[in-house]
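> Quick one: sequence plus predicted model below, questions after.
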Amino acid sequence: MVVQDSVDATSDSQVGVPLEPFLHQVGGHLSVMTYDEHTVCKPLISREHRFYESLPMAMKHFTPQYKGTMSVHLRRDSRGHLSLVAHPLQEDREPFQAPPESAATAARHEYHKTSGSAWPLVQQPYSPAKSLARFHRDAQTSLLAEDANRNHAERRSCNPWGLHCHQAYLTRLCSEYPEKKWHPGFLLLENVVSRHTHPCILDLKMGTRQHGDDASEEKKARHTKKCAQSTSARLGVRICGMQVYQTAGKYYLCKDKYDGRKLSVEGFRQTLHQFLHDGTRLRTELLGPMLSQLQALLAVIRSQTSYRFYSSSLLLIYDGQQLPERTSGGWPALEASQET
């Protein structure tokens, strides 16, 4: 639902926070955007929203910190380029209604308290190190690299998947909603890679079944087919995105969800090896800490009695620039999805 109050475009530069594609999005189909250095913003999905609002304390170590909800509006500049702008809360604005897909759980028109303190109402606009124009240019430039096992992956200075999702989302939003109208329903989450210089990320889609009980027959058939044709059916997991920093060449090897769907079981194993290889050596020192974290996460999930997980993503993250003697290991994060 669109709240019918107009946005004063003249105030954008004063209090608006322009949202840019998240430079390190490796998977998913909705756009993840940068709100500030430590916070990302993504479209609200009702089940994901409920998950973060009722998250058991034991699972908080393995999930991004939930920072509340917000709203944005579309803006078109003098050259016709579309962008999304977030604004702080204003007391005189009409309370937002939840979008149609989340009617059961209305998105709150407030910033929720996290860790005992309120999310700030006003922030200075955040400008990432790379401008959006630089992102466009880098994302379109790629070379095909081949590892020792003759597996191919794209070699890029910037992961292109975030730009792909962002452009598709802007196009859809523009066709569904008018400009200069507030669009409710965006989640604010911790940027879990903000502490890394060159984050290496593996996005794993978990489970042999990836549809909820209330999915339509068409959706059930579509998801079942994807599982049957990928490693999901045999291994209970498939790769939905990856980026690995190559220290010698100073670039990222990137794979997207379409690469992951084509992998055989052996190809999956080789890609795991590739994820832990920096182009010079295998980061074996990461294996122990990663396995320890995964075992701890498994124990927490097994202890839950009120959650069933469908189509959830498991993110494995480490810093590709970190010196071996200072490495503390990867940090797996469980990312809730629409089917959680």
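Arrived safely.
> going forward, measure contacts and count neighbours with C-alpha atoms only.
OK.
> okay, now the closest residue to L316 other than its chain neighbours: neighbour count?
With Cα to Cα, 6 or more residues apart in numbering as the criterion, L316 has its nearest non-adjacent residue at 4.5 Å, and that residue is P332. As a burial measure, P332 scores 23 neighbours (other Cα atoms under 10 Å).
> Might one say that P332 is in contact with A296?
No: contact between P332 and A296 fails when scored by Cα atoms under 8 Å: they sit 10.1 Å apart.
> and R137, which of the three is it?
Secondary structure for R137, judged by DSSP: H, G, I helix; E, B strand; the rest coil, is helix.
> Burial check on it, number of neighbours?
R137 is flanked by 13 other residues according to other Cα under 10 Å.
> before we move on, what about W331?
22.
> Just to check, it is in contact with L316?
Yes: the pair W331 / L316 is scored as a contact, 5.9 Å apart, by Cα under 8 Å.
> Toward the C-terminus, what is the element adjacent to the host helix or strand of L291?
Element membership of L291 [criterion: DSSP states H and E] is helix 287-302. Where DSSP H and E defines the elements, the next helix or strand beyond helix 287-302 is strand 313-319.
> name the helices or strands packed onto the helix or strand following that next one?
Next along the chain after strand 313-319, taking DSSP H and E as the criterion, comes strand 333-335. Strand 333-335 sits against strand 313-319, with contacts defined as 3 or more Cα pairs under 8 Å, 6 or more residues apart in numbering; DSSP states H and E.
> okay, now the one to match up with it:
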Amino acid sequence: MNDCECNQQPYIQLSPYFHQVGGHSSMFQYGKDTVCKVLESSELEFYESMPDSLKKFTPEFRGIVTVQYCEDELGFIKLVAQPETTCNDDDHSSNEEEMKITTDQESTDHNSKKSVQLRCSEDGRVDYSNNLGTDAVNYEQGKIIMSKINPWGLQLCKKQAEKLHRQLLGDENVTISQKYILLENVTAQFRYPCILDLKMGRRQHADIDSDKKRQSKIQKCESSTSSTLGVRLCGMQVYQVDSGRYIFTDKYRGRILTIDGFRSTLVEFFNNGRITRLDVLPAIIERLESLYETINFLSTYRFYSGSLLIVYDGLLQSNLIDIRMIDFAHSVHATPATDEISAANNHAGPDKGYLFGLERLIDVFKEILNEEKKLIPTVNLAN
């Protein structure tokens, strides 16, 4: 057991972030409108130097926290954060009250979620101490499932806890802590966030990647829609109005989708089990076109391995949408005076791979909108 050093204030207990559909490192809920993820110096540098024109298309950067890993005498795991810089979220103190899960359909996905607790057993295994339902617990990668709780984000939280627990072995009195960056929770404004996480661009490897990692990323691009469309699926959740649950799809399924399969999946993204949400498509297309124009004016920027979040509200009475770029750990901004590596890799002009992906994505959305409209029965007003 190691005790959290909670004598100083303020400390905020983190909870799993329930709407992380992609990525490889876990994110946590810091407060009502703020999430946090492990700090990577390259991503922090990008957020701190981001051009103003991109800020409306990215989550707001809200500072840095130190997160401490703790286990009590019963094995229950806590992650507590101590702010280092000011956070814009004034409601973080009520975090525990907001993270409650109930079986009531109306509140399943809003701000009343019961904390999902992790617990370390005597043999060192970390698992959930709550009854999450068989769908989330028995989740298999690459499979489409329906559940009230996103299994991907929970799986990443569990892996992160297991990694930190191993650092305690042999010295239970050691303090385990990490730096995290605070970011705007893009999904906070939605009652039932339907989320599409897309890996953008034809190239995913960074200039500084090892040969092994470079070859792995090249192979993933060549064998997926990244090479043909400049975009591939990394994760998705779609709210189903009749069941009050979400359909979840992960990046492993995204890697094996054909062009037709990718297009069909985008159609599924707008299907809530009752209707196809054509009402949100025009606004999504318009915002994607605006993003295209913004990136087209950004010379020497490359957003390698970056993702794009497309979100709309599963609440039928809402036509709210949002689109944000995320994941900038491998982004590059070449400057003529200082960046010889980037200059050698021909980083002049805008990121054509990212723009290519946006073009194809816009085209597919327009096709879906036009074709789905044709399927809507017309009303004979003369009768």
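Right, received. Where do you want to start? Bear in mind that the values here come from a model prediction, so they are computed numbers and not experimental data.
> Show the residue spans covered by the strands in the stretch 1-150 of the first structure.
Here the stretch 1-150 of the first structure has its strands, by DSSP state E, counting those that start in this stretch, at 3-6, 17-21, 33-36, 39-43, 66-76, 82-86, 113-114, 117-118, 143-146.
> counterpart of the second one in the second structure, which residues?
Strand 17-21 of the first structure corresponds to residues 12-16 of the second structure when matched by TM-score structural alignment.
> Then the third one?
Mapped onto the second structure using TM-score structural alignment, strand 33-36 of the first structure spans residues 28-31.
> Once aligned, what mean separation remains between the matching stretch and the first structure?
Its aligned residues in the first structure lie a mean 0.3 Å from stretch 28-31 of the second structure after superposition (mean Cα distance after the TM-score superposition for the first structure).
> Can you check which part of the second structure the helix holding L291 of the first structure sits on?
Going by TM-score structural alignment: helix 287-302 of the first structure matches residues 281-296.
> Compute the distance between the aligned partner of L266 of the second structure in the first structure and P21 of the first structure, please.
Using TM-score structural alignment, the partner of L266 of the second structure in the first structure is L272. From L272 of the first structure across to P21 of the first structure, the span is 26 Å (Cα to Cα, to the nearest Å).
> more neighbours, the two?
P21 (26 against 14).
> Pretty sure the more buried one sits against L30.
No: if you go by Cα under 8 Å, P21 of the first structure and L30 don't touch, sitting 10.8 Å apart.
> Identify the contacts common to the two.
Jointly contacting P21 of the first structure and L30 under the rule Cα atoms under 8 Å, 6 or more residues apart in numbering are H166.
> ok, back up a step: pull out the buried positions in the helix holding L291 of the first structure.
289-290, 293-294, 297 (16 or more other Cα atoms under 10 Å).
> Tell me roughly how far it lies from the second structure on average.
Following superposition, helix 287-302 of the first structure is found to deviate from the second structure by 0.6 Å on average (mean Cα distance after the TM-score superposition for the first structure).
> and the angle for that helix with strand 313-319?
Helix 287-302 of the first structure runs at 150 degrees relative to strand 313-319, counting by axes from the mean of the first three to the mean of the last three Cα atoms, to 10 degrees.
> how far away is the nearest residue to P10 of the second structure once chain neighbours are set aside from G63 of the second structure?
Spatial nearest neighbour of P10 of the second structure, excluding adjacent residues (Cα to Cα, 6+ apart): Q82 at 6.2 Å. Remark: distance between Q82 of the second structure and G63 of the second structure (Cα to Cα) = 11 Å.
> residue in the first structure matching the residue nearest to P10 of the second structure?
Using TM-score structural alignment, Q82 of the second structure lines up with H87 in the first structure.
> correct me, but that match touches S13?
No: between H87 of the first structure and S13 there is no contact under Cα under 8 Å: 10.4 Å.
> which of those two has more neighbours?
H87 (22 against 12).
> For the more buried one, give me its contacts.
15-17, 71-72, 122.
> so which of those hold up in the second structure?
Among the contacts of H87 of the first structure, the contacts conserved in the second structure (both residues aligned by TM-score structural alignment, their matches' Cα atoms under 8 Å) are 15-17, 71-72.
> Kindly indicate which of these lies nearest S337 of the first structure.
Proximity of these to S337 of the first structure (Cα to Cα) peaks at S71, which lies at 19.6 Å.
> Skipping adjacent residues, who's closest to the closest one in space?
P184 (4.4 Å).
> Confirm that that neighbour sits in a strand.
Yes: using three-state DSSP, the assignment for P184 of the first structure is a strand.
> Just give me the match in the second structure for V244 of the first structure.
That one, V244 of the first structure, aligns with V238 by TM-score structural alignment.
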